[in-house]
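Trainee: missing the sequence, but the structure's below:
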């Protein structure tokens, strides 16, 4: 089957052929005809199978008729991350170069004024992340009443990032008579509920079992301790034929520290994570795509939707917390029919995460024994590579070098000249004896104190009248003034 059999226009087929594609993928062959017919669609396919082109290509032909109006986009594509949104925009520019279509990209980290100006001119395609879209909608900069097609891409990722309530609100602001397309690599129950609520009799396409890994990817599990993970990674990078590789970590701080360590070790590496500005993230991705850097250390911000050809290896420096993320991480290699290798480092604390991954994929990941790859210290010296295999590799006979070193050390010590003996120390003169201290004179005795005369006896106190005979002072607590006392006694 070719793209001409799918009913695409000649201009669109020309752009696809110039991009180097001749045959559609299974998801494209199943989805494009249904989209051109105007049906709602639920597509479940593993990452790297061409889901983006499956909705971009028919959307370009559908938008070929009609024109845009200010602040009223004709179609809306929702993406979970900025990188994925930017990649969809690149696909529209690449495949729609022979169509006069306008496009706007609404993502965070970019000037809102430029985005508002693009909306004022009118756009045919609006590609947005839910957060920025809701922000501009609340400011009255967007009207969604003219949107005839909605695409929810990477719906399961939307669920993980907490965007489902925003998507439900966005759907209520769109016209009811619209075409809705939902694409996802997995289909958990909340996504199924969303599809049942907002899609009208959708056609379901499933080209692969949910959460299955690409068969073109060789998966390895590397048992390692936390203290040896970095050395183990450097050893694999040096022993494997890594043309371009992506290293995933769960934490942004680990991404920064690991990138610095790789650069100190002599690798051409770069980093990308959520704390970076959008312009910096795009710049680092462009460097990686152009081959200026061979290794990209990334957080899960690059786990989905980043389509970079020629990625030979993926390294999970940290085992992913969510098993679905494992599918998307290793899906960065083995794309478009190519083969790839994925290594996942597993410490004893990662046992539960690995069990969840193997339960989700239905496959037991093959263990990469310590003997299958040299350690970092061995790789630094030019030695013959150990044979690959599952068993523990035998140590080479030439490895023990301690004995020759000890044999050579003995004559070296014998050739040293003996030390000249030190002259004996001169005897110190005896110290002069200190003169005896003079005896202190005895203290003079103090005279005895004169005896004090006895105290005179105090006179007895006069008896006071009883309380009943005391005058009433009216509650006065202080001394009674004489003029008041005379007044009372009268």
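Mentor: Arrived safely, thanks for sending. All values reported here derive from a predicted model rather than from experimental measurement. Residues are numbered from 1 along each chain as shown.
Trainee: going forward, measure contacts between C-alpha atoms and count neighbours the same way
Mentor: OK.
Trainee: so which residue is dead centre in this protein?
Mentor: The centroid of the chain falls nearest to residue 299 when counting by C-alpha atoms, centre = their mean (3.6 Å).
Trainee: could you tell me how many residues sit around residue 122?
Mentor: Here the number of neighbours of residue 122 (other C-alpha atoms under 10 Å) works out to 20.
Trainee: I'd say it and residue 75 touch.
Mentor: No. Using C-alpha atoms under 8 Å, residue 122 and residue 75 do not qualify as a contacting pair, with a distance of 11.5 Å.
Trainee: ok, the residue nearest to the centre of the chain to residue 176 distance?
Mentor: 38 Å (C-alpha to C-alpha, to the nearest Å).
Trainee: what does residue 257 give?
Mentor: Residue 257 sits 50 Å away from residue 176, going by C-alpha to C-alpha.
Trainee: again, but for residue 119
Mentor: 22 Å.
Trainee: swap in residue 110?
Mentor: 31 Å.
Trainee: how about the strands in this structure?
Mentor: 41-44, 75-78, 103-106, 125-128, 149-152, 179-184, 203-206, 217-223, 245-248, 269-272, 295-298, 313-316, 340-346, 366-367 (DSSP state E).
Trainee: redo those strands as a markdown table? Include mean neighbour count and distance to residue 69.
Mentor: Formatted as a markdown table, the strands of the chain follow (neighbours: other C-alpha atoms under 10 Å; distance: least, C-alpha to C-alpha, whole Å):
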| stretch | mean neighbour count | distance to residue 69 |
| --- | --- | --- |
| strand 41-44 | 24 | 27 |
| strand 75-78 | 23 | 12 |
| strand 103-106 | 22 | 12 |
| strand 125-128 | 24 | 11 |
| strand 149-152 | 21 | 15 |
| strand 179-184 | 23 | 19 |
| strand 203-206 | 16 | 31 |
| strand 217-223 | 20 | 46 |
| strand 245-248 | 27 | 42 |
| strand 269-272 | 25 | 37 |
| strand 295-298 | 25 | 39 |
| strand 313-316 | 25 | 44 |
| strand 340-346 | 23 | 45 |
| strand 366-367 | 14 | 56 |
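Trainee: would you mind giving those as TSV with distance to residue 53 added?
Mentor: Listed next are the strands of the chain as TSV, based on distance: least, C-alpha to C-alpha, whole Å:
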stretch	distance to residue 53
strand 41-44	13
strand 75-78	13
strand 103-106	16
strand 125-128	14
strand 149-152	12
strand 179-184	11
strand 203-206	15
strand 217-223	22
strand 245-248	23
strand 269-272	25
strand 295-298	25
strand 313-316	24
strand 340-346	22
strand 366-367	33
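Trainee: take a look at this one as well, against the first:
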């Protein structure tokens, strides 16, 4: 492709003056191919690896086309959708830099900041609206914005939108826009879902592909270090050695999880490194402050999750370290693309554990060349066992000596291959009764005890406990050796609450006296007539014995 200048791309004189003031002389390949098409108003499908200047390839033609016209309240003239807050803020900075000679109103709709200032800007009318999908739909649902006046739509980092689950939101937003519009669609990779989205919302786009999808830049020196142990503390130690052995001006260190970012930051600060952190749980103000410190050099190491993997334009990042190898091979391309930008040289080093060897194979296909290892590379057996290792105590991926710590050595295995479980004392077949019934002395005492009802008292030794005293008579329990007395008619109980209509006896005096008197004998039951006796006997035959109660006494005629 013939080398061109910005003057040959059809940009307006004001835009060319801003480019010259920014210090740019020659456009990148994606800019040479995309800008002339975008200036004409045609749809563009741009496929290029990260760090190739995709942002300027749509910002510059947009400014040229927006020179004529005027914005109306709550009706933006153009819309740019970005997957992350950082990328959206970076696009806004590009409009400030390249639109210095224009009076364009730019609004940034992102989460983590107050909505009141955003609403005030929308009420005044904006030429360029830069937003994340969630915050844009939030404003639209509240009736604060109308999208029927959008002439230019830009979807940046579309594959990242797919990874973050924004494709349904993108489809909803596109259906709210007027059908006659220009759409600029940029992505580093083209998975099937993105291809379907392109065929649905782009009209005869110009496909511009300056590099094979998901390829790494040739200016980046890549290497890997094998950590067979896989423990996090071992990886942190290896990372410190890698940082000290390299001439690191500044570096971004990527982790897969947000909690690992916090742990890694604490470790780096503890060992005297000048470091900061960037992850999704931070509020927007803290994230922007951390990025500004990293750009200015106040922070030399930035521990980050994949929220910082794409779109961040920090021109002079010398190194990228992968503390965790990414789960998806495409993310590896975006991570290491933070270095070696705009033709500069960069270095990318990654720590590979035994669990990462399967993902490493996919990454090696993207690299397209044999990987360079720092130190001892993994063996063929390590690759064969990839995915079979289990990290943890006693597992195949555990650190040496873990089996000794867990108490399961090879000598504890039986011939059949199973571990012989250690049975606690008192639980074997011979000692099962010992474990349940107690010591032999206690069994001897129980054997020496005479059977109940003989009247004999067992001999109690000095170390033996006295036997339990039998319950006193009269407390509702009969001795086993007593003969049963003939059943007598039950007398009414004194302590039981009487039936309704009778007088409750005063039993408080017996409770308060120190020496209570014996209870008086029950008075003979007054005679009842024949009809009452017949009724009681007939009713008592249908009531169980434990529910039977003495009949109500019948008053005599003279009482």
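Mentor: Nice, I can see it. These figures come from a predicted structure and were not determined experimentally.
Trainee: give me every residue that touches the residue nearest to the centre of the first structure.
Mentor: If a contact means C-alpha atoms under 8 Å, 6 or more residues apart in numbering, then residue 299 of the first structure has 248, 249, 250, 251, 252, 255, 272, 273, 274 as its contacts.
Trainee: which residue in the second structure aligns with the third one?
Mentor: In the second structure, the position corresponding to residue 250 of the first structure is occupied by residue 256, as judged by TM-score structural alignment.
Trainee: then the last one?
Mentor: Correspondence of residue 274 of the first structure to the second structure, assessed by TM-score structural alignment: residue 280.
Trainee: my guess is its match contacts residue 309. True?
Mentor: No. Using C-alpha under 8 Å, residue 280 of the second structure is not in contact with residue 309; the gap is 11.9 Å.
Trainee: pick out whichever of those two has more residues nearby.
Mentor: More neighbours surround residue 309 than the other of residue 280 of the second structure and residue 309, with 20 against 16 (other C-alpha under 10 Å).
Trainee: any idea how far that one is from residue 302 of the second structure?
Mentor: On the measure of C-alpha to C-alpha, residue 309 of the second structure and residue 302 of the second structure end up 12 Å apart.
Trainee: show me what the residue nearest to the centre of the first structure aligns to in the second structure.
Mentor: Under the alignment (TM-score structural alignment), residue 299 of the first structure maps onto residue 305 of the second structure.
Trainee: distance of that match from residue 138 of the second structure?
Mentor: For residue 305 of the second structure, the distance to residue 138 of the second structure - C-alpha to C-alpha - is 26 Å.
Trainee: go on, residue 17 of the second structure?
Mentor: 38 Å.
Trainee: over to residue 144 of the second structure?
Mentor: Taking C-alpha to C-alpha, one finds residue 144 of the second structure at 9 Å from residue 138 of the second structure.
Trainee: what's the answer for residue 288 of the second structure, then?
Mentor: From residue 288 of the second structure to residue 138 of the second structure the distance is 22 Å (C-alpha to C-alpha).
Trainee: check contacts around residue 488 of the first structure.
Mentor: residue 471.
Trainee: the same query, at a cut-off of 10 Å, please.
Mentor: By C-alpha atoms under 10 Å, 6 or more residues apart in numbering, the contact list for residue 488 of the first structure reads 471, 472, 473, 482.
Trainee: can you pull the contacts of the first one?
Mentor: In this case it means residue 471 of the first structure. With the criterion set at C-alpha under 10 Å, 6+ apart, residue 471 of the first structure makes contact with 485, 488, 489.
Trainee: who touches the first one in this structure?
Mentor: Under the criterion of C-alpha under 10 Å, 6+ apart, the neighbours of residue 485 of the first structure are 471, 472, 473.
Trainee: equivalent range in the second structure for stretch 115-129 of the first structure?
Mentor: Counting by TM-score structural alignment, stretch 115-129 of the first structure corresponds to residues 118-132.
Trainee: how long is the matching stretch from one end to the other?
Mentor: First residue to last in stretch 118-132 of the second structure (C-alpha to C-alpha) measures 13 Å.
Trainee: test my guess that residue 324 of the first structure contacts residue 184.
Mentor: No. Under the criterion of C-alpha atoms under 10 Å, residue 324 of the first structure makes no contact with residue 184, lying 11.3 Å away.
Trainee: shared neighbours, those two?
Mentor: Taking C-alpha under 10 Å, 6+ apart as the criterion, residue 324 of the first structure and residue 184 both touch 156, 157, 210.
Trainee: if we take those residues, which one ends up nearest to residue 44 of the first structure?
Mentor: Distance to residue 44 of the first structure, by C-alpha to C-alpha, is smallest for residue 210 among those, at 6.9 Å.
Trainee: what residue of the second structure matches up with that closest one?
Mentor: With TM-score structural alignment as the criterion, residue 210 of the first structure lines up with residue 213 in the second structure.
Trainee: tell me how many other residues crowd that match.
Mentor: Neighbourhood size, residue 213 of the second structure [other C-alpha under 10 Å]: 18.
Trainee: how far away is it from residue 188 of the second structure?
Mentor: 6 Å.
Trainee: what's the overlap in contacts for these two?
Mentor: 47, 48, 49, 330, 333.
Trainee: so who does the fourth one touch?
Mentor: Read that as residue 330 of the second structure. So residue 330 of the second structure contacts 159, 160, 188, 189, 213, 214, 215, 216, 362, 363, 366 (C-alpha under 10 Å, 6+ apart).
Trainee: now, which of those residues sits nearest residue 130 of the second structure?
Mentor: Each of the contacts of residue 330 of the second structure was checked against residue 130 of the second structure using C-alpha to C-alpha; the closest is residue 160, at 16.5 Å.
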